[in-house]
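**Student:** I would like to see how this sequence folds:
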Amino acid sequence: MKNRLIALLVFLLIILGLFSCKHNDKLKYVFRNSKNLVPIIIYHNFDRNANKKDTSTFDINKFERNLIYLKNNGYNTIFAKDLDKPLPEKPIVITMDDGYMSNYKLAFPLLKKYDMKATIFIIGWSVGAQNTHYSLSFFNWNQAKEMVDSKLIDIESHSYDLHSEKGYSYGEGKICEKGVGKLLNETDEDYIKRVKADYKKIYNLITEHLNYEPKVFAYPY
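**Tutor:** Predicted coordinates for the structure are as follows:
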């Protein structure tokens, strides 16, 4: 039980941003040579021959090499929500933030190929949003359900619309502070109410479309 609690605590710290660097999609080890903690690998977007200047996009060929390395070295992928359960030998959590179409088109086939699991944290408003190139698009609910039904993907919350630059939210164009910050002159009570409403919105969407209650929340910024 102690080991499981430590593992869960470390994961929560990571998704709160205390252990990770912004947009750093490198392999992140929280520990070395420890049996008590669980390593996390954090990705966002994928592409073929990814631009090195785009630090949030990871080359899909390198991603496959990551999976092969983990497989060959005896790591067992688990979902983020399973950190409070008995852990296998050499557990590891693979996560993907935001819900890009490339998660479905590029990463998911490789996870199936190597029979490995990943947790995807979606932003509610962007589910199904399309662009001229898949690297700037997001998978839809039907694709999300397909991945979840494979038992290799768990989809959790990354907020409904709390990713924003100061003064403007991406999803609904509301006046807002950066990320989950308070609005100018917003009371603590109103701030808490607004953030709770956002979480309830994405919680209800996941429950409705995927038929389960989300268990993990990845803090935006």
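**Student:** Could you use CA atoms for every contact and neighbour count after this?
**Tutor:** Noted.
**Student:** Select the longest strand from the protein.
**Tutor:** Using DSSP state E to define each element, the chain has its longest strand at strand 91-98.
**Student:** what's the following helix or strand after that strand?
**Tutor:** helix 101-102 (DSSP states H and E).
**Student:** hmm, who's touching that following helix?
**Tutor:** Contact partners of helix 101-102, identified using Cα atoms under 8 Å, 6 or more residues apart in numbering, comprise 45-47, 134-139.
**Student:** here's the other one to compare against:
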Amino acid sequence: MLRIPKWLLIGGCSLLAALILFLAVPGGIKMVAAKPESVRLPAVMYHHVLNQSDMLGDYVISPKQLDEDLRYIQERGYTPVSAAELQAYVAGEGELPERPILITFDDGYKSSFVYAYPALKKYGMKGILAVIGIHSEYYSEIDDDNVNYAHATWDELRQMFESGVFEIANHTYDMHEESSPRAGVRRKAGESKADYQKALREDIGTNQQLLEMATGKTPTVFAYPFGFLDEDARAVLDELGFTMTMGVAERVNTVTRGEPESLRELGRYNRPYGVTTQSFFDPIFAEAEREAAAK
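**Tutor:** Here you go, the predicted model:
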């Protein structure tokens, strides 16, 4: 009588058990889904740039400090990216540099044209300029180009956009007020959802039209005034074609391929005067790099 080795019997039973288990599981072998590809994205929020010491503060820095910031960003190996690059990455149509960073300027001051625009060009960098329409409209109609308070004109916005240095974002037409009754794009007390969304649609839509006429391109980026959010605003922003929005929460972002929501309410670090470049950026870069290493 032929004797079958014990090891062969045990091995055969194991293979049979594995086959039964495979057949019993619908779809056979289950693959563990790969973790979505993502990048860590720090974002810096500038406002005004002035060469006047008595006006420097939380939202106004000097041209010298801006130049130091941009040089340090470059030295640390970070590459400023555009909204278009981020949107393409999320859509699965492009790649991002190893260390991306977003550089933004809110409000659309003339100082962005006078100081920020040439500084970014000097370093071969890109930025996003969020424009309050009513102010650019006003200063396009009068002869007042005082850099201390004036806003960029339509012609200046067009020049910055066509250069490829600045993308233009919508910062509302005339809702940049921090106090009540509305406070940014928040809903007024007692205002119905329909009335609220109608007001947003009219204001933000007006700015979309003006910015499109000025630059030839309808903005796809919206910057919330003061970072004030309202859930019922999102449907209007979607309707108007925005695929990227920016707030003011100070955090490093995670932008994920295939997840459009990862471009919503992006956090940004406000850049004040009086803090050295290294003291401002080092904690931000440390957080971005620590989280990137942990992925």
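**Student:** once aligned to structure 2, how far is the longest strand of structure 1 on average?
**Tutor:** Its aligned residues in structure 2 lie a mean 0.4 Å from strand 91-98 of structure 1 after superposition (mean Cα distance after the TM-score superposition for structure 1).
**Student:** top helix in structure 1 by residue count?
**Tutor:** helix 188-210 (DSSP state H).
**Student:** what number of residues lie near the aligned residue in structure 1 for residue 115 of structure 2?
**Tutor:** Matched by TM-score structural alignment, residue 115 of structure 2 corresponds to residue 106 in structure 1. Residues near residue 106 of structure 1, counting by other Cα atoms under 10 Å, number 21.
**Student:** Kindly report the same for residue 51 of structure 2.
**Tutor:** Neighbours of residue 51 of structure 2 using other Cα under 10 Å come to 16.
**Student:** now do residue 285 of structure 2
**Tutor:** 20.
**Student:** One more: the one 3 residues further on?
**Tutor:** Neighbour count for residue 288 of structure 2, taken as other Cα under 10 Å: 22.
**Student:** got it, and residue 194 of structure 2?
**Tutor:** Neighbours of residue 194 of structure 2 (other Cα under 10 Å): 9.
**Student:** For residue 203 of structure 1, see how far away the equivalent of it over in structure 1 is.
**Tutor:** Taking TM-score structural alignment, residue 194 of structure 2 has residue 189 as its aligned residue in structure 1. Note on residue 189 of structure 1: its distance to residue 203 of structure 1, by Cα to Cα, to the nearest Å, is 21 Å.
**Student:** now residue 197 of structure 1
**Tutor:** 10 Å.
**Student:** which neighbours do these two share?
**Tutor:** What both residue 197 of structure 1 and residue 203 touch, as defined by Cα under 8 Å, 6+ apart, is an empty set.
**Student:** which residues in the stretch 151-295 of structure 2 form strands?
**Tutor:** 166-170, 221-223, 244-246, 253-256, 269-270 (DSSP state E, counting those that start in this stretch).
**Student:** Any idea which of those gets closest to residue 68 of structure 2?
**Tutor:** Ranking the strands of the stretch 151-295 of structure 2 by proximity to residue 68 of structure 2 (Cα to Cα) places strand 269-270 first, at 16.0 Å.
**Student:** And the closest one, what does it pack against?
**Tutor:** Packing partners of strand 269-270 of structure 2 (3 or more Cα pairs under 8 Å, 6 or more residues apart in numbering; DSSP states H and E): strand 43-46.
**Student:** What residues in structure 1 pair up with stretch 59-66 of structure 2?
**Tutor:** Stretch 59-66 of structure 2 corresponds to residues 56-63 in structure 1, going by TM-score structural alignment.
**Student:** returning to that earlier point: can you tell me which two in the contacts of helix 101-102 of structure 1 are farthest apart?
**Tutor:** 47 and 139 (14.6 Å).
**Student:** of the two, who's got more company?
**Tutor:** residue 139 (22 against 19).
**Student:** hang on, the more buried one packs against residue 129?
**Tutor:** Yes - Residue 139 of structure 1 is within contact range of residue 129, at 7.4 Å (criterion: Cα atoms under 8 Å).
**Student:** before we move on, back to that, which secondary structure elements does the longest strand of structure 1 contact?
**Tutor:** Helices and strands touching strand 91-98 of structure 1, by 3+ Cα pairs under 8 Å, 6+ apart, are strand 40-43, strand 76-78, strand 118-122.
**Student:** and the nearest residue to residue 196 of structure 2 once chain neighbours are set aside, how many neighbours?
**Tutor:** Spatial nearest neighbour of residue 196 of structure 2, chain neighbours left out: residue 187 (6.0 Å); criterion: Cα to Cα, 6 or more residues apart in numbering. When neighbours are defined as other Cα under 10 Å, residue 187 of structure 2 has 23 of them.
**Student:** cool, residue 133 of structure 1 as well?
**Tutor:** Count around residue 133 of structure 1 with other Cα under 10 Å applied: 9.
**Student:** Ok, residue 88 of structure 1 next?
**Tutor:** Neighbour tally, residue 88 of structure 1, other Cα under 10 Å: 11.
**Student:** go on, residue 183 of structure 1?
**Tutor:** 16.
**Student:** these two touch, right, it and residue 177?
**Tutor:** Yes - at 5.2 Å, residue 183 of structure 1 counts as touching residue 177 under the criterion of Cα under 8 Å.
**Student:** measure residue 11 of structure 1 to residue 150 of structure 1 for me?
**Tutor:** For residue 11 of structure 1 relative to residue 150 of structure 1 (Cα to Cα), the value is 24 Å.
**Student:** And these two? Which one has more around it.
**Tutor:** Taking neighbours as other Cα under 10 Å, residue 11 of structure 1 and residue 150 compare with residue 11 leading, 24 against 13.
**Student:** residues in contact with the longest strand of structure 1?
**Tutor:** Contacting residues not belonging to strand 91-98 of structure 1 are listed as 38-45, 75-80, 103, 117-123, 158 [Cα under 8 Å, 6+ apart].
**Student:** mind giving me JSON lines with the helices and strands packed on strand 91-98 of structure 1 and columns for distance to residue 96 of structure 1 and mean neighbour count?
**Tutor:** Converted to JSON lines, these look like this (distance: least, Cα to Cα, whole Å; neighbours: other Cα atoms under 10 Å):
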{"stretch": "strand 40-43", "distance to residue 96 of structure 1": "5", "mean neighbour count": "21"}
{"stretch": "strand 76-78", "distance to residue 96 of structure 1": "13", "mean neighbour count": "20"}
{"stretch": "strand 118-122", "distance to residue 96 of structure 1": "5", "mean neighbour count": "25"}
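**Student:** Take those and write them to CSV, including distance to residue 220 of structure 1.
**Tutor:** Shown next, in CSV, are these (distance: least, Cα to Cα, whole Å):
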stretch, distance to residue 220 of structure 1
strand 40-43, 14
strand 76-78, 22
strand 118-122, 10
